[in-house]
Every structure is written in C-alpha cells, then in structure tokens.
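>>> Give me coordinates for this.
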Amino acid sequence: MRSGRSRKRLLFYCGKKDVEYFSKHQQGPLTGELEPIIEGLGYKTVEVAAKKTGSRHHVSVIISGRDSGIGLTDCEKVHKAILPRLEILLDDRDIYVEVSSPGISRNLKCGAEFGIFVGSLVRLLLEGENEWIVGRIMESDERKVVIEMSDGKKEDYLYDTIRKAKLVDIQEAKK
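Okay, the predicted model is just below:
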C-alpha cells in the first residue's frame, strides 16, 4: 500500500484505461439510457463500453438472452434499436456500434455479472487455490454468489475470495 490508505482489491479486471466500461454494478449514462431499450426487446445488458477515437465514437454493447443464446439476428435487432438513441445522446451520426454476445467462456468481470448469468455453469478460481471449482450459479447479491456443485450441495463464495471466474462452455462441461 503506497498511500497509507487501505485499498480494496478489485474483484475482476475491468478493461483498458481509455475506454469507459459500464455494467449493472457501475451504471454510466449510456447504460442507463440503453438498458430499457435492450430489456424492452427481451435481452439483458451485460456491458456497455464507449470510446471516442478522433472524431468518431465507438460503442460496444454486450447482451445476453433471457433463456437462450444470442445470434446474429438478436445483435442486429438491438443494433437497429439503440443506434438512433446513441446518435441523439452523443450528438453524432458517425458512430461505430458493435453488439455482441458475452461469448461461451466469458470472464466475469464483476460480482453483478453473476446475477445476469444465474443458471449458467461457471468455473471459479479462489484466492490461494490452484484448482478450479465448477458449478452452477444459483443466486448472487452484492457480497457473494451461491454455486450449486455437481453433488447438489450449495456453497457461498464471497466475491473478495474469487480470483477469477469464467462461464463454462456447455461442450466443455460435457467432456
């Protein structure tokens, strides 16, 4: 600790320094404006990242389906719905917008993302451990996540004890 103040370790890596990342736990102005549109279409907002390069805005939006995966038509539907709103919010018509799924083995970046992926398989690497724990996300709150193990037993894990977390690809889980 350099400054004498105690610094709490960040749970997960949150991105590049020149990009504004916003997710459910750290809602920025764009997330607050786009989330109702995205949720109105039946999707969950996982993350919104905005960056201005020169005179052009780059906005990346990651969405999740409520019950199923995300396909190209889902991304296209969200893109068409949010682009007009972004043009108004950013007062710019030259905006590059990328809408994508979280990916099949996404690294979870913050505790709030566990709530988005309730029901999904996850791998956890705990502080001081070398072995990954695999289980299904049952519930989460602001302090912890509840994971159901393969034997049906449920375990609570405080976010401060999680070093790394990744969604598990269904094909990988079958191996």
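>>> C-alpha from now on. contacts and neighbour counts both.
Fine.
>>> okay, which residue is most central for the protein?
Most central in the chain under CA atoms, centre = their mean is V46, positioned 4.0 Å from the mean C-alpha point.
>>> Is that one in contact with G115, as I believe?
No: counting by CA atoms under 8 Å, V46 stays clear of G115, with 10.0 Å between them.
>>> Which other helices and strands does whichever strand or helix holds R85 contact?
Assigned by DSSP states H and E, R85 belongs to helix 72-89. When contacts are defined as 3 or more CA pairs under 8 Å, 6 or more residues apart in numbering; DSSP states H and E, helix 72-89 packs onto helix 29-40, strand 95-100.
>>> can you redo those as CSV with distance to I82 and mean neighbour count?
CSV is the format used below for those (distance: least, CA to CA, whole Å; neighbours: other CA atoms under 10 Å):
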stretch, distance to I82, mean neighbour count
helix 29-40, 7, 17
strand 95-100, 9, 17
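>>> One more, so I can put them side by side:
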Amino acid sequence: MLSNNIRSSALFNELSELLSGMDLKVVDCVKNETAQGIQLIVTIFSPNREVNTDDLAEVYNILYPRYSVIFQDRDLSLEVSSPGLTRNLKDFYEFSLFIGKLVRVYSTTYSCWVEGYISSNSDESVTLTSALIIDTNETKEELVLSYGEIQKAKLAYRWEDSK
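Next up, the predicted model:
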C-alpha cells in the first residue's frame, strides 16, 4: 500500500532544500541506524532531463561532508541513486514527480493492473491518459483513480517508446 507521509519527514525536507538549486528532486530518502553506523539512501530525479552519473557524484559530494559532520561519532554509509526504469512507487507524492511518465497501477476497482501516462494528480487522485486496463484489454483516453483504490504502483517502460 502506498503511503502519504514523506513530505512530513525532516530529512526529506532538508535534502529537498539542499538540492533545490540543482534541477533535482528528492524522490525518496531512508535513514537506517545500524550497529556499524548510519546508512543514508537518497533517490533523486530531474523532471527536465535524465539523471546521469555526474549528477549522482555531485549530490554525493555535497551530502557526504555535511552528514559526516552531523553524524560525527558514527560511520556514515551514503548511497545516491536514480529511480530506475521500473521503480516501485512508495508515496503518493511520487505521482507529482513523474508526470508524463508511464506507470502501472494495481487498481482494486478493476482488480487488475492499469497502465497509462500520468497527466496530473491531486491530494485525492491521479489521472492517467491512454490508460489500458490489462485484463480486459480496454483502453480509456483518461482515467481518474483515487489513491484509496491504488494498491501498488510502479514506473513502467516500453522500449518502443524510447527515442
């Protein structure tokens, strides 16, 4: 089930502020405390271009010195990555990041996967265009799904759509 709480995370808000001037958005951030130290996993995305290894390295070089000072008495393990082609969405917030991208959503209303392009979202729902209801092979020009009927969701990728 998707959550709706990442925007209330202090770490998420701090990371978003740090990366705001770089044309990068924080998709997800996880902080794990282990016996060996602190593990930070940060996933970034750019709505205007593909994230490349230079972006990942730049973000790492900004975050690592800052958080190694903040967690000075603990070893820091930092991982910075892109969302990938078929990311499992964890929070409703991610629908706003991936507008224009192809997504697969398991709908409890249709009891099957629905695939379509995210055209917009609100606090209660997401709108898919060129939606395909997989089990019935029915297509809809526009389909509005409330977050309550979305059991799981992930980015989808069609090789034939790539340029």
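>>> Superposed, what's their TM-score?
In this superposition the chains share a TM-score of 0.83, using TM-score structural alignment, normalised by the length of the second structure; 155 aligned residues with a CA RMSD of 2.4 Å.
>>> still on that earlier bit, possible to save the helices and strands packed on helix 72-89 of the first structure as JSON lines with distance to L83 of the first structure?
Formatted as JSON lines, those follow (distance: least, CA to CA, whole Å):
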{"stretch": "helix 29-40", "distance to L83 of the first structure": "10"}
{"stretch": "strand 95-100", "distance to L83 of the first structure": "7"}
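>>> helix/strand/coil for the closest residue to E35 of the first structure other than its chain neighbours?
Take E35 of the first structure and drop its neighbours on the chain: the residue closest to it by CA to CA, 6 or more residues apart in numbering is T45, 6.0 Å away. For T45 of the first structure, the reduced secondary structure class is strand; criterion used: DSSP: H, G, I helix; E, B strand; the rest coil.
>>> Around T45 of the first structure, how many other residues sit close by?
The criterion is other CA atoms under 10 Å. On that basis, T45 of the first structure has 24 neighbouring residues.
>>> the strands in the second structure, which residues?
With DSSP state E applied, the second structure shows strands at 25-33, 37-45, 75-81, 102-107, 112-121, 125-133, 138-146, 150-155, listed in chain order.
>>> quick one, which of the ones you listed is packed in tightest?
strand 102-107 (a mean of 23; mean count of other CA atoms under 10 Å).
>>> Distance check, D156 of the first structure against D91 of the first structure.
Spatial separation of D156 of the first structure from D91 of the first structure under the definition CA to CA, to the nearest Å is 45 Å.
>>> what does E142 of the first structure give?
Between E142 of the first structure and D91 of the first structure the computed distance is 35 Å (CA to CA).
>>> what do you get for V122 of the first structure?
Applying CA to CA, the value for V122 of the first structure to D91 of the first structure is 40 Å.
>>> and what of Y21 of the first structure?
Where D91 of the first structure is concerned, Y21 of the first structure sits at a distance of 20 Å (CA to CA).
>>> and if you look at H58 of the first structure?
Counting by CA to CA, the gap between H58 of the first structure and D91 of the first structure amounts to 13 Å.
>>> quick one, which of the strands of the second structure is nearest to S16 of the second structure?
With respect to S16 of the second structure, and counting by CA to CA, the nearest of those is strand 25-33 at 5.7 Å.
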